[in-house]
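>>> 3D model of this:
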Amino acid sequence: MIDKLEFFIALANEKHFGRAAEECGISQPTLSAAIRQLEDQLGVMLVQRGSRFQGLTPEGQRVLEWARRIVGDARTMREEMRAARKGLSGHIKIAVIPTALAMLPRITTPFQERHPDVTFSIVSRNSLQVLSMLENLEIDAGITYLENEPLGRVTSVPLYAEQYNLITAAGSPLSDRDSVTWKEVGSLRLCLLTADMQNRRIINHHLAEAGVTAHPTLESNSMIVLFSHVRTGRWASIMPRNVAKSFGFPAEIRMIPITEPQAHHLVGLVATHREPFTPLVSALLHEARVLAEEPEF
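Below you'll find the model as predicted:
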């Protein structure tokens, strides 16, 4: 039944029989037959059918909750037995908010040195997508904000607090200042992350507190795109200090703390709360805790 539950989870995630079958590496008729067999075994309809996928039935929604729990436990069991035979090995999938991507090597590098048979896949997603992917068993862990929006039932390890800076070219407005206020920053020609990013919602909030509204002339979901436009001298941006430092700014780029207020927002590693954790997730949580205890971090 485990394989059928995995197919059912894939269908719930993809909301399309063809894409779910492709995700599972099987044909669409095989997927459809497996879902019908699962319905026969459980004695309920799980999927509202028509000419295309129309959603889950109420019973299907409840079975989905059980399926995630059962499949998660089965994966944990398999990983534990593999670790008992071969030591820690396997593949870890992590989704990360854009502003935290630059710090990720501080976790993955020492982890891989300790466990050379473990590989990683890392994708950039917004905070809501990180939590959704965790719930749907699409990733093993995420790095996201911990304080501003509901996290659900997760285990979290606080890593650092974002501190915000004006990033601008030398010779541009405010570039000669040692610090600037949120109100002053609001008057500049800005490039910022897109509105679906929690970082952008945080920035909008602090600008609104200062009595100004952000009207960026360029938006992107990539920090690299923002930095490349700052380097032209025609845009300024607002970036967390750790991100700005990771770019290794040349002399013509200024990084100026934003005060009044000096805002801090906590970022950390999150994993679906379960006991026991898979050996891979347990080791990753341990690595995050080690990093969080470093004084300079």
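
>>> Please make it C-alpha for all contacts and neighbour counts, starting now.
Fine.

>>> buried set for the helix or strand where residue 283 lies?
Applying DSSP states H and E as the criterion places residue 283 in helix 279-292. Within helix 279-292, the residues scored as buried using 16 or more other C-alpha atoms under 10 Å are 279, 280, 281, 283, 284, 285, 287, 288, 289, 291, 292.

>>> Proceed likewise with the subsequent sequence, for comparison:
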Amino acid sequence: MLDRLELFLILARTRHFGRAAEEAGITQPSLSAAIRQLEAQLGCVLVNRGSRFQGLTPEGERVLDWARRLTGDVRAMKAELRAAREGLTGRLRLAVIPTALTTAARLSAAIASRHPGLRLTVTSASSIEILERLDDLTLDVGLTYLDNEPLGRARTLPLYAERYVLVTRTDDAPAGPELPWAELAALNLCLLTPEMQNRRIIDGYLSEAGVTVTPQVETNSTITLISHVIAGGWATILPSRAAEPFLATGPLTATPLTAPDAHHAVGLVYPPREPVPPLLKAFLAEARGFAE
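Coordinates of the predicted model:
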């Protein structure tokens, strides 16, 4: 049954029989047959079918939750047995909000030096995508906001408080060591796209300060934001940690934003599973050394 549950998870995530079969490396008729066999074993219809995938039935939604738990537990068991035989080896999948990628690099370097048999896949994702991928079992751990939007059942490990700065060219920097949020209205801003939680946080503080902005440039990449600021004519708002690597050299400067002195917690999110898989357990242990 476990193999069929794995196929059911892929189908629920892709919502397409053809794409699910391709990802699983089998033919579409084989996938359809496996899902029907699973339905026969469980005694209920899991998938609404027509000429194409039409979603899960109510029973299918309940089975999806069980399938995630059972499959996750079996994967964790296999990982623990492998670690007992071979030591800490394998791949850990980490997804990171764009503004925390510099912290992710520090974490990766620390754990790689301590556990050379561990391989990391690090991807950039929105906070919503991170939670979805944890549920779908396509992610082991995420680095995201902890205190701004609901996290569902995910467990958390706080690492630091994110604070915000205005990044400009040095020759465009505002006068004074600080700048109130209310004074950003006159600036030509480039910002992250609205699906990014950082943008929603920034929009909230701008609104609180009575400021309405219409960014001329929006992107899901902090590198793209910085590139536009360097080109001249734009400013952007970033967490101070995200801005730091770009300030050491080059023509940029960062001005702390005040009134309010806003901050949000950033840290790790991971599935509520016991025991914690060995690779994830080692990663969390290393991350605790970075916590403020």
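
>>> returning to that earlier point: so which bit of structure 2 is the helix holding residue 283 of structure 1 matched to?
Aligning helix 279-292 of structure 1 against structure 2 (TM-score structural alignment) gives residues 278-291.

>>> Kindly report the same for stretch 151-160 of structure 1.
By TM-score structural alignment, stretch 151-160 of structure 1 lines up with residues 151-160 in structure 2.

>>> buried sites along the matching stretch?
Residues of stretch 151-160 of structure 2 classed as buried by neighbour count (16+ other C-alpha under 10 Å): 151, 154, 156, 157, 158, 159, 160.

>>> now swap in stretch 46-54 of structure 2 and tell me
46, 47, 53.

>>> Of those residues, which is the nearest to residue 18 of structure 2?
residue 53 (9.5 Å; C-alpha to C-alpha).

>>> From residue 16 of structure 2, how far off is that closest one?
As defined by C-alpha to C-alpha, to the nearest Å, residue 53 of structure 2 lies at a distance of 6 Å from residue 16 of structure 2.

>>> How about residue 111 of structure 2?
From residue 111 of structure 2 to residue 16 of structure 2 the distance is 37 Å (C-alpha to C-alpha).

>>> out of those two, which sits in the busier spot?
Taking other C-alpha atoms under 10 Å, residue 111 of structure 2 and residue 16 do not tie; residue 111 has more neighbours (19 against 15).

>>> Now do the SS call for the more buried one.
With DSSP: H, G, I helix; E, B strand; the rest coil as the basis, residue 111 of structure 2 sits in helix.

>>> And the helices in the stretch 51-200 of structure 1?
58-86, 105-114, 127-135, 182-185, 198-209 (DSSP state H, counting those that start in this stretch).

>>> Show me the one of those helices that comes nearest residue 26 of structure 1.
Comparing those by C-alpha to C-alpha, helix 58-86 comes nearest, at 18.2 Å.

>>> what angle sits between that closest one and helix 127-135?
On the basis of axes from the mean of the first three to the mean of the last three C-alpha atoms, to 10 degrees, helix 58-86 of structure 1 is oriented at 70 degrees to helix 127-135.

>>> post-alignment, helix 58-86 of structure 1 versus structure 2, mean distance?
Comparison of helix 58-86 of structure 1 with structure 2 after fitting gives an average deviation of 0.4 Å (mean C-alpha distance after the TM-score superposition for structure 1).

>>> chain center to that helix, what's the gap?
Taking C-alpha atoms, centre = their mean, to the nearest Å, the mean C-alpha location of helix 58-86 of structure 1 is offset from the chain mean by 21 Å.

>>> So which bits of that helix are buried?
For helix 58-86 of structure 1, the neighbour count (16+ other C-alpha under 10 Å) marks 60, 63-64, 67-68, 71-73, 76-77, 79-80, 83 as buried.

>>> what packs against it?
Using 3 or more C-alpha pairs under 8 Å, 6 or more residues apart in numbering; DSSP states H and E as the contact test, the elements touching helix 58-86 of structure 1 are helix 2-14, helix 279-292.

>>> After superposing, tell me the mean distance of the shortest one to structure 2.
Helix 2-14 of structure 1 differs from its equivalent in structure 2 by a mean of 0.6 Å after superposition (mean C-alpha distance after the TM-score superposition for structure 1).
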